[in-house]
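1. coordinates only, sequence not included:
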């Protein structure tokens, strides 16, 4: 199995624009203690500091915000969480990215 991320701009009222090539494969940053049955992924925390900066930059370039998820291939989210950009970046920096959560980071909240 492989862990993949999905990042989308929330810009088009007719649908979201998928950011092809920007879905950084976080699989390589999982720690040896990572458990796919856990509530949160366990990533290299040093890497997440830089990753949060990249996500913040994408958010600032978006018109309405971004959506983000990190899941095993073929799995679907079972939780949808709306958060502010500051809340989302804290989730990423503190290594609390949910294993089955889609984050909606909307500028209009």
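-> It's in. As the structure is a computational prediction, the values presented were derived from the model and not from experiment.
2. going forward, measure contacts between C-alpha atoms and count neighbours the same way
-> Noted.
3. for residue 67, helix, strand, or coil?
-> strand (DSSP: H, G, I helix; E, B strand; the rest coil).
4. so where do the helices sit in the protein?
-> For the chain, helices defined by DSSP state H occupy the ranges 45-61, 85-93.
5. Give the buried residues for the longest one.
-> Which is helix 45-61. By neighbour count on 16 or more other C-alpha atoms under 10 Å, the buried set for helix 45-61 is 45, 48-49, 51-52, 55-56, 58-59.
6. Please report how far residue 18 lies from residue 91.
-> 22 Å (C-alpha to C-alpha, to the nearest Å).
7. My read is that residue 88 contacts residue 102, right?
-> No. Counting by C-alpha atoms under 8 Å, residue 88 does not reach residue 102; the two are 11.1 Å apart.
8. Show me which of the buried residues of helix 45-61 is closest to residue 12.
-> residue 59 (14.7 Å; C-alpha to C-alpha).
9. take the one below as the second:
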């Protein structure tokens, strides 16, 4: 069983959420299940089943609201590193999910003002 978990994490989409104030980083693999059969890690954007994104979007929004300085978010294939740093707002990031515009190699910084 441990081997199965290792394999699934090794060949998977990982979600990384980092708190800008504490540098605490949470890595999660649940977004992988929302990928469509057409999803391609070489494409510019991830192809997700829209009806499976509600809980992910809620989690990102809650992590942002509970942070003091903001968060960094990325959805990367396990072995990939981000190529693009995108400064955005929480509203824009959530809209990107709605419109299929979450980049396969993008890291999003969502900073709070003040």
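-> Nice, thanks for sending it over. Not measured: the values here are computed from a predicted model.
10. Please work out the TM-score for the two chains.
-> The TM-score (TM-score structural alignment, normalised by the length of structure 1) is 0.86; 104 aligned residues with a C-alpha RMSD of 1.6 Å.
11. would you turn the helices of structure 1 into JSON lines with distance to residue 6 of structure 1?
-> Below are the helices of structure 1 laid out as JSON lines (distance: least, C-alpha to C-alpha, whole Å):
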{"stretch": "helix 45-61", "distance to residue 6 of structure 1": "12"}
{"stretch": "helix 85-93", "distance to residue 6 of structure 1": "14"}
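12. Nearest to residue 34 of structure 1, out of these?
-> Here helix 45-61 is closest among the helices of structure 1 (C-alpha to C-alpha), at 12.2 Å.
13. which residues touch that closest one?
-> The contact list for helix 45-61 of structure 1, computed with C-alpha atoms under 8 Å, 6 or more residues apart in numbering, reads 29, 65-66, 85, 89, 92-95.
14. Drop anything exposed from those.
-> 29, 65-66, 85, 89, 92-93, 95.
15. How about the residue opposite residue 99 of structure 2 in structure 1 once aligned: what's its closest non-neighbour residue?
-> The equivalent of residue 99 of structure 2 in structure 1 is residue 94 (alignment by TM-score structural alignment). Of all residues not flanking residue 94 of structure 1 in the chain, residue 45 sits nearest, at 7.5 Å (C-alpha to C-alpha, 6 or more residues apart in numbering).
16. how about that neighbour, what's its partner in structure 2?
-> In structure 2, residue 45 of structure 1 lands on residue 50 (TM-score structural alignment).
17. Any buried residues in the biggest strand by length in structure 1, and which?
-> The single longest strand within structure 1, with elements called by DSSP state E, is strand 3-12. Under the neighbour-count criterion of 16+ other C-alpha under 10 Å, strand 3-12 of structure 1 has 3-10 buried.
18. Select, out of the helices of structure 1, the one closest to residue 72 of structure 1.
-> Closest of the helices of structure 1 to residue 72 of structure 1 is helix 85-93, at 17.7 Å (criterion: C-alpha to C-alpha).
19. related to what we said a few turns ago, please state the offset of the longest strand of structure 1 from the chain centre?
-> 8 Å (C-alpha atoms, centre = their mean, to the nearest Å).
20. now the angle from it to helix 45-61?
-> Interaxial angle of strand 3-12 of structure 1 relative to helix 45-61 (axes from the mean of the first three to the mean of the last three C-alpha atoms, to 10 degrees): 20 degrees.
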